[in-house]
Each structure stands twice: as C-alpha cells, then as structure tokens.
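Student: pasted the sequence and its predicted model underneath.
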Amino acid sequence: MIGEWFWKIADPLLLRLRSRLEHLDDVRPSTRREDALRQAGAIAPTVRLLPEGSLSNLAARDRLAIGDYTNVRGEVRVLTPDASIRIGRDCYIGPQTRIWAADGITIGDYVLIAHGVDILDHDSHSLRADQRREEARDLFERRVEIDFTHVSMRRIVIEDDVWIGAKSTILKGVHIGRGAIVSAGTMVTKDVEAFTLVAGNPMRVVRQLEP
C-alpha cells in the first residue's frame, strides 16, 4: 500500500492517473436486469437504474430517453405508442415516484425528484362511467392495455434545476420553470414560474428564489 506521503510529492501525471483509477473503481457493474431495462429506451450508458427503479415503454425505443448520470429509483412508463418521456442529465428520480406519460413529459437537466412523487400527463381514466366500465373489462377480463382515446391528456414540461419535494403531484398540462422548488406534498395543477417556491393544496406561491 502506497502511503499518503508518496502522493504529496508525486508527479501531477501520477495524481491524475490515481484520480482516474479511483473513479473506475467506483463504477458498479451492471446486472442482467439493468441491461434488460436499458433496452426499453435510449438510455445513456452512465445512467444508474437502481434495483427499485423500473422502465416501461409501449412506444418506439427513442421515445423514452434518459441523459447521462441520471439516477432512477422510481417508475418511468410510456403508456401509448404516441407518447414520449425525455429526462435530461444529472437528474434524480426517487423511490416510489411515478412518471407516467400518455402524451409527453419533458424533464430538463439537474432536476431532483424526491420519493413518492406522481407526475401524470393524463387523467388515467375517462370521466364517463360507461367508458370506465369498458376500461375495467379491458384490464381485468380481456387483459389488455387501457385505450387512452377517451382520456384527457396534456404535455408536462419541467425545466432545468427544478426540485420537487416528496409526495407531490404534478398533473397534466403543467409547465414548471427553471430553478423552481415544489415543497413536499404540493398539488401542482397550474404553471409554476421560474425560481419560485410553491407549496400546499391548493398550490400557492410562497416566495421568489434567487437564481
């Protein structure tokens, strides 16, 4: 074992080499499950799919994209052939978080999403009872996916540097501006301006934030 005294007098090239080797030592080998999940979309090689995370995609492979160094511990699902989910680099998706798209969800870079967050760009079911009855038959009797033709949906956009607190809900059509913070347990049904702190149900603006 080389002592720390050696590194204090070592050549800068050796120091850079040491740093690189330590980085490689930190790289965790992928599992078969993780390799299989990566086939669901255009997943950057440096993305970490943790054991509690899952990916599902009913659209073309390139319609589910996750950028470099993002950590996925939640559930990311593209629910229809026309839907898409785009997640940027250096993001965190916490455990028990659900990001479900029937239309489209775009998440920027450096976005932190805590545990138990729901991000849903659709109503999940029709507002009409007769159509919900058919959905139930599809799911439980016919064992087929829900037909989203009668389900209301609108795209969600979450810009760079947003922080979403635990057990918040982001509903269809919402646009959250850069650097905004959504406090834990907030129900977001309308747009949030950039660098704004919001909280509550119904959501209210708490204050503006420094860029």
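Tutor: Noted; the coordinates are in hand.
Student: from here on, contacts and neighbour counts on C-alpha atoms
Tutor: Will do.
Student: helices along this structure, start to end?
Tutor: Secondary structure of the chain (DSSP state H): helices at 4-9, 12-26, 32-38, 129-140.
Student: between those, which gets nearest to R98?
Tutor: helix 32-38 (16.1 Å; Cα to Cα).
Student: give the contact list for the residue positioned nearest the centre of the chain.
Tutor: By Cα atoms, centre = their mean, the chain has its centre lying nearest to I93, at 4.9 Å. I93 sits next to T70, N71, V72, R73, G74, L112, I113, A114, H115 when contact means Cα atoms under 8 Å, 6 or more residues apart in numbering.
Student: for it, give its distance to V192.
Tutor: Look at I93 and V192: by Cα to Cα, to the nearest Å, they are 20 Å apart.
Student: same question, W5
Tutor: From W5 to V192 the distance is 53 Å (Cα to Cα).
Student: what about versus this one:
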Amino acid sequence: MLQISDQANISKYADIEPSVRGTKIIIHDGVMIDSFVKIKPVGGDGDVIIGKNTNINSGCVLYSGNGITIGESVQIASNCTLAPVNHEYQSKEVTIKEQRFMPSRGGILIEDDVWIGANSVILDGAIIRKGAVIGANSLVNGEIEEYSVNVGSPVRKIGERT
C-alpha cells in the first residue's frame, strides 16, 4: 500500500514500487524524493515510513526488508543504500538465493534531524539517534549515539574537538 502525502515532492523520475505482499510505504508532508531514488518492497514484510520534511537525494535505494523508519527533517545524500535485510548463506548444499533471508535484526531506525553522507550503507539493525551525522562512505550496522559524528574514525559528540 502506497500512502503519499499531497504535500510531498516526489520526482517523476523516482521509482516507488507498490508491494504485492502488504508492505506499507508511507511518505509524510514536506518529504522531497529526488530523481532516480528507488524504494522497493522486497526481502521481508517491513514497512517504509518517511517522516515530515525529510530529503532523499538522487541515486538512493531503500529496500523494505525488515522495515525502515525515518524520522523528521532527515537529510540523506546521494547514492545511499538502506538495506534492512540479510541473505542466508550458511548451507553449502543450497544456493544463497534458495536459502532466502536471515531473521530480522530489527530493521532500520533513523531518528529526527539526522544527516547521512553520500554513498553510505545502512544495514539491518542500525539505529541512528537524533541529530547524528554519518559521514560519506560510511557503513552503519549498529547504534549511533544522538548528536554524534561518525566519519569512519572514532565517533565523537557534535561540538567536541578532535
């Protein structure tokens, strides 16, 4: 089910697929989804919820998997991937495709006022707390504290000198 606010700005070149399995995709007021963004319900039955005034820039891919919740006023730079799903691969006797998916690690939660830099990958089980900054080319698969900066080096609090 697609539920897109009349107050959202979705590029005609964005690709938002409806679910064939009941996944909800909910896009709130003031959301901007740029050209060549792909939102695909696949790999689970989680919903994708995008909060008010969030911007998702060109080339981003969001898979529904085990669910994605994005808060308000989140900035996601170009070419980011949000993939709340993991393929199973333990058996050598069965192809990875046939093994399907691992159990959920909780989906992806991105709280309000977060900035995610270009080319970042956010995986199942990631929690990015309010006000955090994720530097370009980052991989997030765990919890990032509120108002911290993750730039591929030790995480620091916003305003803290290095």
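Tutor: Everything's here; your move. No experiment lies behind these values; they were computed from the predicted model shown.
Student: still on that earlier bit, map the residue nearest to the centre of the first structure onto the second structure.
Tutor: For I93 of the first structure, the equivalent position in the second structure is taken to be I56, counting by TM-score structural alignment.
Student: ok so, going back, TSV please, covering the helices of the first structure and showing distance to A59 of the first structure.
Tutor: Listed next are the helices of the first structure as TSV, based on distance: least, Cα to Cα, whole Å:
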stretch	distance to A59 of the first structure
helix 4-9	52
helix 12-26	34
helix 32-38	14
helix 129-140	19
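Student: W5 and V192 of the first structure: which is more packed in?
Tutor: V192 (22 against 8; other Cα atoms under 10 Å).
Student: from what I see, that one and A180 are in contact.
Tutor: Yes - using Cα atoms under 8 Å, V192 of the first structure is in contact with A180, at 7.2 Å.
Student: mutual contacts of those two, please.
Tutor: In contact with both V192 of the first structure and A180: V198, using Cα under 8 Å, 6+ apart.
Student: which residues sit in contact with K172 of the first structure?
Tutor: K172 of the first structure touches L120, D121, H122, D123, M153, R154, R155, I156, T189, counting by Cα under 8 Å, 6+ apart.
Student: how near is the closest residue to it other than its chain neighbours to Y69 of the first structure?
Tutor: Of all residues not flanking K172 of the first structure in the chain, D121 sits nearest, at 3.9 Å (Cα to Cα, 6 or more residues apart in numbering). Per Cα to Cα, D121 of the first structure is found 25 Å from Y69 of the first structure.
Student: nothing else from me, thank you.
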